[in-house]
Each structure stands twice: as structure tokens, then as C-alpha cells.
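A.B. asks: Here is a sequence with its predicted model. Questions after.
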Amino acid sequence: MRIATYNVNGINGRLPVLLRWLEEASPDVVCLQELKAPDDAFPAAALRDLGYDAIWHGQSRWNGVAIASRVGEIHETRWGLPGDPDDRQSRYLEAAVNGVLIGALYLPNGNPRPGPKFDYKMRWFARLAQHARSLLDSGLPVMLAGDFNVMPTALDVYKPERWTDDALFAPEVRAAWASLVAQGWIDAIRTVHPDAPMYTFWKYWRQSFERDAGLRIDHFLLSPPLAKRLEAAGVDRTPRGWEKTSDHAPAWIELSG
């Protein structure tokens, strides 16, 4: 089973890019982030025409996450991250698909740092860690997939010295990531590619993609039972070179069984 994660940076504005990629790559399941669309504007029919059912947690103009599948029913288990009933940002969606429990997420960017946005990011990260612990304790085959807005190490960012004050590479953010992984999660892409940058994001300006001045911020974290099924992982850089495309590229993993 091939599962992908893709920050589409506006699902309706970049729908032709998404549909083209789905048709060419044919992932079995895909987690989407940054829909930038309310629930009633999600293009469910267009995805259905390609054989994908979907569930989504939208938000007008900002955020938004979705899970789409062409290999079976999607059984939604959670809509929103627990821990703050007043949080209205659409950043977490959880469902069981084909025997795998998937937590699809879009972690806050957090810039500028310091400030309220960074404080919100760290609170959200703490809530994610608490929920992630309960998922691991379940013993189920679970993954957390999506745009984490974290570069875990210097290998995950071109010219790391330029990013030391950024909310995606700040010491406390990387420490939060390390603490999350230390619960027992396996970083799928880094496990398969321990020494390669494997960037998933390139800014639109200064020919960042052409220069490969990228970041690895889209990740898969697998529970130990699921990690035993990991066969391959990578980044599909091709769509990042298309016109009117997202600034992210899809990342993917291949699971046996």
C-alpha cells in the first residue's frame, strides 16, 4: 500500500495539479494539507471521478486537512486534535483506512518567533505529543502524516545557519520533535534515507527549486507495528516543477501487506 502526504497550498486553486498528480502517481491513500477551503467547497466530486473517496476538515482561506483513499472505506475516528476545545483551526483529522490508523496533520508554522503564533505552535505540538502517546499505547498500526513545519536536523535544511531563528528550525521546536519521536515513533523517510536531504518544500522565490534550496518538513511517523511493514519511502519531486504548483512536493511511503 502506497500512502502519500501532500501540502497542496490551496486545493481549488491548484486542483489541476493535484488531479494530474493523482492520475500519474496513483497513491492508495493521500493526506492533504492547507486546503484553504471551507467544508462545502471541497472538490469531492473531482476526486471521486478518479476513484478516491475522501473526508475533510476544512476552513475558509486557511489551513484544512483531508484524507483520500482508493483502497477501501475511510472510517473517521477523530475530527480535530484533542486538548483545547476552543481551538477552531482545522489542522488534524484521523481515520482508519485499510487496516491502518492515520493521523493527518498540519502543524502550525509559528512565525514570527517569538510571538503569539509561535506560542500557539508550541501548545499545539504539546497537545499532539499527548495524543500521540495514547495512539502508541493502543498498540495499533498507526501513523502520523503531514506537514509538521519542522526541520528535525541540519540535514533537513539547506544552509541551516540561515534558519536558526526561524520557527521551523528553532531549538525548542526541534526539541519538541525529538521528544515526540522518542515516544517510540519511527521517522519513515529518514529510516530509508539516513544520509540524504530528501527535501519536500522549496520557496517560490530566487529559483529555490532549481537550486535545490529546500527543506524537509513533511513527514511520516510510524508506530513500531507499522514500521515493520515499511518497504520504501521517498519524495515525488516532479509536481514541484509544474506550472501553478504547490511549494511542496508529495512525500510517500510503501507498506507491505
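C.D. replies: Everything's here; your move.

A.B. asks: going forward, measure contacts and count neighbours with C-alpha atoms only.
C.D. replies: OK.

A.B. asks: State the distance from Ile253 to Asp119.
C.D. replies: Applying Cα to Cα, to the nearest Å, the value for Ile253 to Asp119 is 32 Å.

A.B. asks: And the two? Which one has more around it.
C.D. replies: Between Ile253 and Asp119, counting by other Cα atoms under 10 Å, Ile253 is the more crowded of the two (21 against 15).

A.B. asks: Tell me if I am right that Gln130 is in a strand.
C.D. replies: No: Gln130: not assigned to a strand; according to DSSP: H, G, I helix; E, B strand; the rest coil it is helix.

A.B. asks: any residues touching stretch 54-63, and which ones?
C.D. replies: Stretch 54-63 has contacts (Cα atoms under 8 Å, 6 or more residues apart in numbering) with 33-39, 42, 44, 47, 64-69, 74, 76, 79-80, 89-93, 106.

A.B. asks: taking the residues you listed one by one, which sit in helices?
C.D. replies: Among the contacts of stretch 54-63, the residues falling in helices (DSSP state H) are 44, 47.

A.B. asks: Buried subset of the contacts of stretch 54-63, written for PyMOL?
C.D. replies: A single PyMOL command selects the buried members of those (16 or more other Cα atoms under 10 Å):
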select buried, resi 33+34+35+36+37+38+42+47+64+65+66+67+68+69+74+76+79+80+89+90+91+92+93+106
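
A.B. asks: Next one for the comparison:
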Amino acid sequence: MVKIATWNVNSAKARLPNILGWLDRASPDVVLLQEIKCETASFPKGDFEAMGYNCAVVGQKSYNGVALLAKQPVEDILDHLPGSPDDVQARYVEATVGGIRIASIYLPNGNPVGTEKYPYKLAWMERLRQHAQGLLKTERPFVLGGDYNIIPAAEDVYDPQAWETDALFRPESRAQFRALLNLGLTEAFRALHPDEQHAYTFWDYQAGRWPRDQGIRIDHFLLSPQAADRLVECRIDKGPRAEEKASDHTPVVLELAD
């Protein structure tokens, strides 16, 4: 069994004790982190290496940043999403681990919608779709995991009406997400839990969203057909969100058969 986790940690340094504690308990083989919020050189690599993880990190000062940690060798690292050489935001890292191509994704938020941030989000998603199309041609198993900043459907948000105009739930955003799925990718959580309610991965710090369970599901795993054939489980671990100094996201854990 291969266990892959994704988690937007909302600052690797600020959350380090939480992250290390969870890794010790959950012991995933591969960990995809988003919003590490530090430059590559200042990522606390040594702490993860001490736990047996090899690290591929793409950071930038104060914002964004992604990492891929694995107990096996991390090979053929791609440190950006192809398609826009001028895009310097640290949002994508991809590598081969144990024969599986795996990416850690921090998709743009896109808010406020009336600014350049929303077209950037949609263009980034189109680049991701084109890249996924290329990966499919290899016919190798791949996993695209991370914070997609997309609420796929009404059951994935506590109040759909309140989110109608938000970049995470606008029709254009969801259409781009469907375009990814329409390539033949499988959204792991809903494939196994089609009717589960209150299956959220993010709860805002404001307005008591966590204690009232008013969340959204925006952290996803998309699998190629070859990876989907090996899908055993995909679950949300809400435990870390209840801890002191928690990230506003919680981990999602994917299990694939060997």
C-alpha cells in the first residue's frame, strides 16, 4: 500500500510542531504540502529528513510555496507548471516516487474576481489541463494532489448560495475543474464517498466556522486511470484542524494498492 497525504499547512515554520506530530502519527509514504510560505532555502528540511523523508521544495518569500516529501527517492523533479515561463509564483512541484508521477499543487485562489487574479486562476487551470493531457499520453500512473481552491459541487460547501460569486465556486472555475476530470481523471474522494455530507477540508478562522462545521472541500486528489485502478481509500483527517495553532486546512489521505 502507498499512502499519500496532501495538506495546506499555512506556513511550514509556524505549523512545524503540528506537521511533525501528525507525520509521526499518520506515517504517510508521500506528503504534499502547500502554502509553506518560505523561500526554498529556509524550508525546515532537516526536520523532515530526520523522519526519513526526501524533500523537493519550491518556495518563495512569505507567500505560496509547495513541497513534496517522500520516504523513497524523489526523482525527475519538475519545479513549475509548464506553459508560462514568466510565471514566478511557487505553486507546483512534480516528481516520480516509486514509479508514480506525483504533483503537489497550490492552485491560485482567484479572488477578488474583478481583478487580474481571476483570469490568472483560469489560465493556470488551463495550463494544468494541458499538462495533465501530456501526462496521460505517457500511460503511467500519476496523482495530482493539493489545494485546488475549487469547490466542485454544492454538497462541498456549507452554504452554496453565499459562495455563488466567489472565485472558488463560480461556474467558470468549476467548468475548468470538470474539464480536468473530463480528460479521464478520477477525483478520488468522491469516487469512494459520493454521498458523504460535511466532508470539508477547510474552515475559515473567522466567524466560528470550525466549531460550527461551516467548511468547504477544496483539497483534492485527481488520479490518472492507471492510478485510479489502484485506488483503495481517500479520507479526510479532521484531527489536525482541532489542534492549537492549527492550519485552516486539514490533511486528505489517499491510499493506493501496490
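C.D. replies: Received, thanks. If you're wondering where the values come from, they're calculated on a predicted model, not measured in any experiment.

A.B. asks: Overlay the chains and give the TM-score.
C.D. replies: TM-score of the superposed chains, computed with TM-score structural alignment, normalised by the length of structure 1, equals 0.98; 256 aligned residues with a Cα RMSD of 0.8 Å.

A.B. asks: My read is that Asn149 of structure 1 contacts Phe118, right?
C.D. replies: No: applying Cα atoms under 8 Å as the test, Asn149 of structure 1 and Phe118 come out as separate, 11.6 Å apart.

A.B. asks: List the residues that are in contact with both of these two.
C.D. replies: Taking Cα under 8 Å, 6+ apart as the contact rule, Asn149 of structure 1 and Phe118 both touch Asn109.

A.B. asks: Run through the strands of the stretch 101-250 of structure 1 in chain order.
C.D. replies: With strands called from DSSP state E, counting those that start in this stretch, the stretch 101-250 of structure 1 shows them at 142-147, 186-187, 218-222, 230-235.

A.B. asks: would you list every one of the helices in structure 1?
C.D. replies: With DSSP H as the criterion, structure 1 has helices spanning 15-25, 44-49, 116-137, 171-181, 188-192, 208-211, 224-227.

A.B. asks: Which strands or helices does the fourth one pack on?
C.D. replies: The reference is to helix 171-181 of structure 1. helix 116-137 (3 or more Cα pairs under 8 Å, 6 or more residues apart in numbering; DSSP states H and E).

A.B. asks: cool, the longest one as well?
C.D. replies: Counting contacts by 3+ Cα pairs under 8 Å, 6+ apart, helix 116-137 of structure 1 is packed against helix 171-181.

A.B. asks: If you count neighbours, what's buried in the helix it packs on?
C.D. replies: For helix 171-181 of structure 1, a neighbour-count test (16+ other Cα under 10 Å) marks 173-174, 176-177, 180-181 as buried.

A.B. asks: Include distance to Gln207 of structure 1 when you put those residues into TSV, please.
C.D. replies: Formatted as TSV, the buried residues of helix 171-181 of structure 1 follow (distance: Cα to Cα, whole Å):
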residue	distance to Gln207 of structure 1
Val173	27
Arg174	27
Ala176	31
Trp177	29
Leu180	33
Val181	33
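
A.B. asks: from those residues, which is closest to Asp156 of structure 1?
C.D. replies: Arg174 (11.3 Å; Cα to Cα).

A.B. asks: quick one on the thing from earlier: if you look at the contacts of stretch 54-63 of structure 1, which of them are in strands?
C.D. replies: 33, 65-69, 74, 76, 79, 92-93, 106 (DSSP state E).

A.B. asks: Put together TSV for those residues, with distance to Leu144 of structure 1 on each row.
C.D. replies: Conversion of those to TSV gives the following (distance: Cα to Cα, whole Å):
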residue	distance to Leu144 of structure 1
Gln33	13
Val65	13
Ala66	13
Ile67	12
Ala68	15
Ser69	16
Ile74	16
Glu76	15
Trp79	14
Tyr92	10
Leu93	10
Tyr106	10
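
A.B. asks: that older thread, want to try CSV for the strands of the stretch 101-250 of structure 1, with distance to Pro16 of structure 1 and mean neighbour count as columns?
C.D. replies: Below are the strands of the stretch 101-250 of structure 1 laid out as CSV (distance: least, Cα to Cα, whole Å; neighbours: other Cα atoms under 10 Å):
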stretch, distance to Pro16 of structure 1, mean neighbour count
strand 142-147, 21, 26
strand 186-187, 31, 18
strand 218-222, 22, 26
strand 230-235, 20, 18
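
A.B. asks: Can you check which of these gets nearest to Pro197 of structure 1?
C.D. replies: Using Cα to Cα, the nearest of the strands of the stretch 101-250 of structure 1 to Pro197 of structure 1 is strand 230-235, at 10.5 Å.

A.B. asks: And the closest one against structure 2, how far off on average?
C.D. replies: Its aligned residues in structure 2 lie a mean 0.6 Å from strand 230-235 of structure 1 after superposition (mean Cα distance after the TM-score superposition for structure 1).

A.B. asks: Packing partners of that strand?
C.D. replies: Counting contacts by 3+ Cα pairs under 8 Å, 6+ apart, strand 230-235 of structure 1 is packed against helix 188-192, strand 251-255.

A.B. asks: would you turn those into CSV with distance to Leu22 of structure 1?
C.D. replies: CSV is the format used below for those (distance: least, Cα to Cα, whole Å):
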stretch, distance to Leu22 of structure 1
helix 188-192, 21
strand 251-255, 12
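
A.B. asks: Looking at these, which one is packed in the most?
C.D. replies: strand 251-255 (a mean of 22; mean count of other Cα atoms under 10 Å).
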